[in-house]
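Asks: what follows is a protein structure lacking sequence information:
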């Protein structure tokens, strides 16, 4: 068996709301609760398992999603409709812009818990 990422746990103040936020923007489904988790599964089978952080502070993480050009258009439209601030760079210096790294398109935005989310149409380093 080759090594593959199977799942990651995403800390949230409200796991159900955070799972709905991500799934709604990406056009994915929220899965049935499993133990303390609410999963959102990407097309490659990797699951983001949302879990309530309780009294623990949330350390923002970065989650990047490789999407097709058509998916980028649809997701970016949902980002704009939701009134979310987006950026061309991970440090949030280029507000209201997207990037064109490696001949593709990319955008960064935050979820309600401060996690930095990214959509990109070409993997970094893939050339242009």
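Replies: Cool, got the structure. Just so it is clear, the structure is predicted and the values come from calculations on it, not from any experiment.
Asks: alpha carbons only for contacts and neighbour counts from here, please
Replies: Fine.
Asks: and the helix or strand containing residue 40, what does it pack against?
Replies: Using DSSP states H and E, residue 40 maps to strand 38-41. Strand 38-41 sits against helix 15-26, strand 47-52, with contacts defined as 3 or more Cα pairs under 8 Å, 6 or more residues apart in numbering; DSSP states H and E.
Asks: let's see it at 6 Å
Replies: Judged by 3 or more Cα pairs under 6 Å, 6 or more residues apart in numbering; DSSP states H and E, the packing partners of strand 38-41 are strand 47-52.
Asks: let me know the next secondary structure element after the strand it packs on.
Replies: Going down the chain from strand 47-52, the next helix or strand is strand 62-66, by DSSP H and E.
Asks: downstream neighbour of that next one in the secondary structure list?
Replies: Where DSSP H and E defines the elements, the next helix or strand beyond strand 62-66 is helix 69-81.
Asks: this is the other structure I want to compare:
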């Protein structure tokens, strides 16, 4: 069978064709409006909503009570300022200088904007990185 025969067969399919049964009865049945289904009373819905609100309130309350506070407040930062990290390892001297420079720049920025939370977070991250490096040098031989 080649392409020309397929084309001839598809053209033959383009003839009017009568259905074997009457389709209008099925179409009319689908067009008729159906009676709406009765809904069961939902007495449990208000109780579920109240329980969900209580759980959300408890979750938010405990989350606010456990909210992390800054590790470094103003007095703690002032006491840390006098303590400079001076590593014995000469390879870490550059890191110590960078940490001190970053700390002084963040302190200057905090003097200009003392309520800037993002500066506090940056300062906290800097102190944590410096602390990790100090711990690393203590563990290293």
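Replies: Sure, I can see it. Worth saying up front: this structure is predicted, and the values here are computed from it rather than measured.
Asks: TM-score of the superposition?
Replies: The TM-score (TM-score structural alignment, normalised by the length of structure 1) is 0.25; 49 aligned residues with a Cα RMSD of 3.8 Å.
Asks: what comes up buried for the helix or strand harbouring residue 100 of structure 2?
Replies: Assessed by DSSP H and E, residue 100 of structure 2 sits inside helix 93-112. Within helix 93-112 of structure 2, the residues scored as buried using 16 or more other Cα atoms under 10 Å are 95-96, 99-100, 102-103, 106-107, 110.
Asks: nearest to residue 44 of structure 2 among the residues you listed?
Replies: Of all those, residue 44 of structure 2 sits closest to residue 110, with 54.3 Å by Cα to Cα.
Asks: quick one: the helices in structure 2?
Replies: Here structure 2 has its helices, by DSSP state H, at 3-12, 24-31, 44-65, 74-81, 93-112, 117-139.
Asks: what residues does the third one touch?
Replies: Where contact means Cα atoms under 6 Å, 6 or more residues apart in numbering, no residue beyond helix 44-65 of structure 2 reaches it.
Asks: what does the fourth one give?
Replies: Taking Cα under 6 Å, 6+ apart as the criterion, no residue outside helix 74-81 of structure 2 touches it.
Asks: and it with helix 117-139, angle?
Replies: 40 degrees (axes from the mean of the first three to the mean of the last three Cα atoms, to 10 degrees).
Asks: list the buried residues in helix 74-81 of structure 2.
Replies: So, applying 16+ other Cα under 10 Å, helix 74-81 of structure 2 has no buried residues.
Asks: what's the answer for the first one, then?
Replies: Taking 16+ other Cα under 10 Å as the basis for neighbour counts, none of the residues of helix 3-12 of structure 2 comes out buried.
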